[in-house]
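Q: predicted model, plus sequence, below.
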Amino acid sequence: LQMIDPQGLQNRSRGSRRLRRFPIISAGPNEQWSMDGHDKLAMWGFGIYGIRDVYSGFLLALHAFPSNRLAANVHWLFLETILEQKGTLQIGYPIQVASDRGSEMGQISETQFLLRQTYSTPELDDVPPHICLKSLRNITIERQWVHVRKEVVDLILEKIQEGLERGFVWTNPAHRSLFWWLFAPLVQGLLAQHVTFHNSFWVRRQPTKPNPSGGRRQDFFKSPEKFGGVECLQRIQLDTIREIMEIRDKVVTEGMLRWISEEEEKICLNAHWALGASAACWTLHEVWNLFEQMVPLTQAHLTRVFEQMEV
């Protein structure tokens, strides 16, 4: 739940386009999760979605999908994030989620409302389970995209440009499938590195900041009592945890969590194995060398798959 400094509630001054900023005050971790998508790699088939805790700034999730606009995809990420919250050795959900008005939030909003209705205490009845904010107001996650772009997106875009100069043809379906097979784990790996660095990075002391500073975000999130905060995780019972796991598994079949079909993946795997131990793993630095080696081994087989799909 965001408690806003009254001074920050003033409207923009007449004749000025500058948005007045205000401090965000939160009681503790899991009071509010800020959620949003990042589209700078979307044209290449990678839609990024993030979830960040407002109190601590802790990055709860940062994941790449073929589409971050599909409700089932982001619902899967929300459920996964709930299942990963241990709190005091218990799984739970936040008091509130905040997002923009994107249509992909429909399933998440329904789940959040249901959990709140089932488990939250009457004292929270006046707190909306889900609030929709303009992007300029959903700043906890919005601020993260600047760093994601510098540390992940720009690196991927540079590599894609290199590939285009070396013969990668985006409009060639066989090239595109191989590109996704090679780049999907690289993109997700960079996102995971970003999460680890961000959460363990030492935040400098900011005396005027209402939420904690002068420490690591992972400490703010896991030990709020040391920083004047209160754990706000809304705990759920074992039966509901099983139900959430079942819903998550069902969402996998409804969503689009993979870039290529099982048949395409098998073709890529066989080609990769045929190259031997030297190609066992790959990095961003050498990915196009591997791409060039695999194209002759996959082109005809992948093309045949697409031709059969068109019949």
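A: Done, it's in. Please read all numbers here as calculations on a predicted model, not as lab measurements. Residues are numbered from 1 along each chain as shown.
Q: from here on, just use CA atoms for contacts and neighbour counts.
A: Fine.
Q: ok, residue 179 touching residue 291?
A: Yes. Here residue 179 reaches residue 291: they are 7.4 Å apart, a contact under CA atoms under 8 Å.
Q: how far does the helix ranked longest in the chain sit from the chain's center?
A: Scanning the chain for the helix with the most residues, using DSSP state H, yields helix 173-200. How far helix 173-200 lies from its chain's middle: 12 Å, per CA atoms, centre = their mean, to the nearest Å.
Q: which one's more surrounded, residue 179 and residue 291?
A: Counted by other CA atoms under 10 Å, residue 179 and residue 291 do not tie: residue 179 has more neighbours, with 22 against 19.
Q: let me see the contact set for residue 149.
A: residue 40 (CA atoms under 8 Å, 6 or more residues apart in numbering).
Q: okay, now the one to match up with it:
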Amino acid sequence: MQGYRWLHLRALQRGYVASQDTIRQLIKLFDPEGVELRRARRLRRRHYRNKGPNPLWHMDSYDKLKPYGIGINGCIDGFSRYVVWMEAYRTNNDPKVIADYFITSIARLGGCPERLRADRGTENGHVENMLVFLRRNHTDSFARDRSFVYGRSTANQRIEFWWGILRKQSAQFWINLFQTLQDDGHFSGDFLDKSLIQFCFLNLVQDELNEVVTTWNSHKIRPKAGHGVTGGRPVLMYTLPEMHGAEDCLKTIDLEELALCKEECTPKSQYPCDETVFDLCCLLMQEKGWDAPRDAFSAAELYLLLRNEILLNI
């Protein structure tokens, strides 16, 4: 699923020393079919321009794992392609949870974007209201109601492109794994099965999301002459825009107003699933001597053990 540039960066991050050409030759040797598939899936996209980081963020939800109880929500900066947040949780349509991602991010960055784009899903209503509230006293042309932009999810170019990256680098693996459990008769889609998936896999999915985001934010984007695409590494383009002849458009916010918004948010729970199911699973693991999962395959094994044990006692 992964190209040679991406795998080269992953190798360096894991302590392996190899040239890009070595990685490219290895991929071509071991996965010639994948190389051809990646070549065949090049898309022509409309030109996109921004004057620097933070004039426009793109926010959206990713539903490919939702049938199994895991929803993903993310946001990306339009200029730098820096991923602002990427969160996996039991839901991605609770407006108070999505708002917490937004408020936590702008508190960390010390300001909010000029504008934020999202689709018309009900989960985005709180973010819209909070951004308009925080921007109501600003005097630029995108202040107040103009700070939030609605549009079709499929036309939300930056985040839609990133979902394609996520699927190739991570999500397709989880889709295949969960689909195998379903095909083998070990997942029915009911409350218990979704809760067990969340208990066994949610933290692993989030850990891998964090790794994919770290790799993406530090990889090098090649410039495209005539397309308005600035080259560089997203994290540097976002934090040091002057290196690329750009200006930071982050808007200042009042800390007391930010605290008011925070009170209307719902942070992610410390429990990856329903609390009652969580307590039951922990009790069974303690009684049976089952270890916490370290990777996807040990998580799948634990899922089957817990499911069989619970169903036998219902």
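A: Thanks, I have the structure now. Bear in mind the structure is a predicted one, so any value in this text is a computation, not a measurement.
Q: and the TM-score between these chains?
A: Overall, the chain-to-chain superposition scores 0.77 on the TM-score scale (TM-score structural alignment, normalised by the length of structure 1); 272 aligned residues with a CA RMSD of 2.8 Å.
Q: what about residue 114 of structure 1, which helix or strand?
A: Element membership for residue 114 of structure 1, per DSSP states H and E: helix 106-119.
Q: now the element after that helix, going C-ward?
A: Immediately after helix 106-119 of structure 1, counting by DSSP H and E, sits strand 130-132.
Q: where does the helix or strand following that next one end up in structure 2?
A: The helix or strand immediately downstream of strand 130-132 of structure 1 is helix 139-142, counting by DSSP H and E. With TM-score structural alignment applied, helix 139-142 of structure 1 matches the range 157-160 in structure 2.
Q: again, but for stretch 54-64 of structure 1
A: So stretch 54-64 of structure 1 sits over residues 78-88 in structure 2, by TM-score structural alignment.
Q: which residues does residue 73 of structure 2 contact?
A: With CA under 8 Å, 6+ apart, residue 73 of structure 2 has these contacts: 59-62, 85-88, 92, 98.
Q: please repeat the previous calculation with a cut-off of 7 Å.
A: 60-62, 86-88, 92 (CA atoms under 7 Å, 6 or more residues apart in numbering).
Q: the helix or strand encompassing it: average distance to aligned residues in structure 1?
A: Secondary structure from DSSP H and E places residue 73 of structure 2 in strand 71-77. Comparison of strand 71-77 of structure 2 with structure 1 after fitting gives an average deviation of 1.1 Å (mean CA distance after the TM-score superposition for structure 1).
Q: gap between the aligned residue in structure 1 for residue 175 of structure 2 and residue 21 of structure 1?
A: In structure 1, residue 175 of structure 2 lines up with residue 157, judged by TM-score structural alignment. With distances taken as CA to CA, to the nearest Å, residue 157 of structure 1 is found 32 Å from residue 21 of structure 1.
Q: one more: residue 226 of structure 1?
A: With CA to CA as the criterion, residue 226 of structure 1 and residue 21 of structure 1 are 28 Å apart.
Q: just residue 46 of structure 1 next, same as before
A: 31 Å.
Q: looking at these two, which one has more neighbours?
A: residue 46 (24 against 14).
Q: quick one: residues contacting the more buried one.
A: With the criterion set at CA under 7 Å, 6+ apart, residue 46 of structure 1 makes contact with 64-67.
Q: just give me the closest of these to residue 213 of structure 1.
A: residue 64 (29.0 Å; CA to CA).
Q: tell me which element the closest one is part of?
A: Going by DSSP H and E, residue 64 of structure 1 is part of strand 59-65.
Q: relative to helix 173-200, how tilted is that strand?
A: If you take axes from the mean of the first three to the mean of the last three CA atoms, to 10 degrees, strand 59-65 of structure 1 sits at 170 degrees to helix 173-200.
Q: what's whichever helix or strand comes after strand 59-65 of structure 1 in contact with?
A: The helix or strand immediately downstream of strand 59-65 of structure 1 is helix 71-84, counting by DSSP H and E. Contact partners of helix 71-84 of structure 1, identified using CA under 7 Å, 6+ apart, comprise 60-61, 68, 91-93, 104-108, 244, 248, 251, 254-257.
Q: so what corresponds to residue 119 of structure 2 in structure 1?
A: Match for residue 119 of structure 2 (TM-score structural alignment): residue 100.
Q: same thing with residue 97 of structure 2?
A: The alignment partner of residue 97 of structure 2 in structure 1, by TM-score structural alignment, is residue 73.
Q: can you count the residues close to that match?
A: What residue 73 of structure 1 shows, counting by other CA under 10 Å, is a neighbour count of 23.
Q: how near is it to residue 253 of structure 1?
A: Taking CA to CA, one finds residue 73 of structure 1 at 10 Å from residue 253 of structure 1.
Q: again with residue 100 of structure 1
A: 26 Å.
Q: likewise for residue 177 of structure 1?
A: For residue 177 of structure 1, the distance to residue 253 of structure 1 - CA to CA - is 20 Å.
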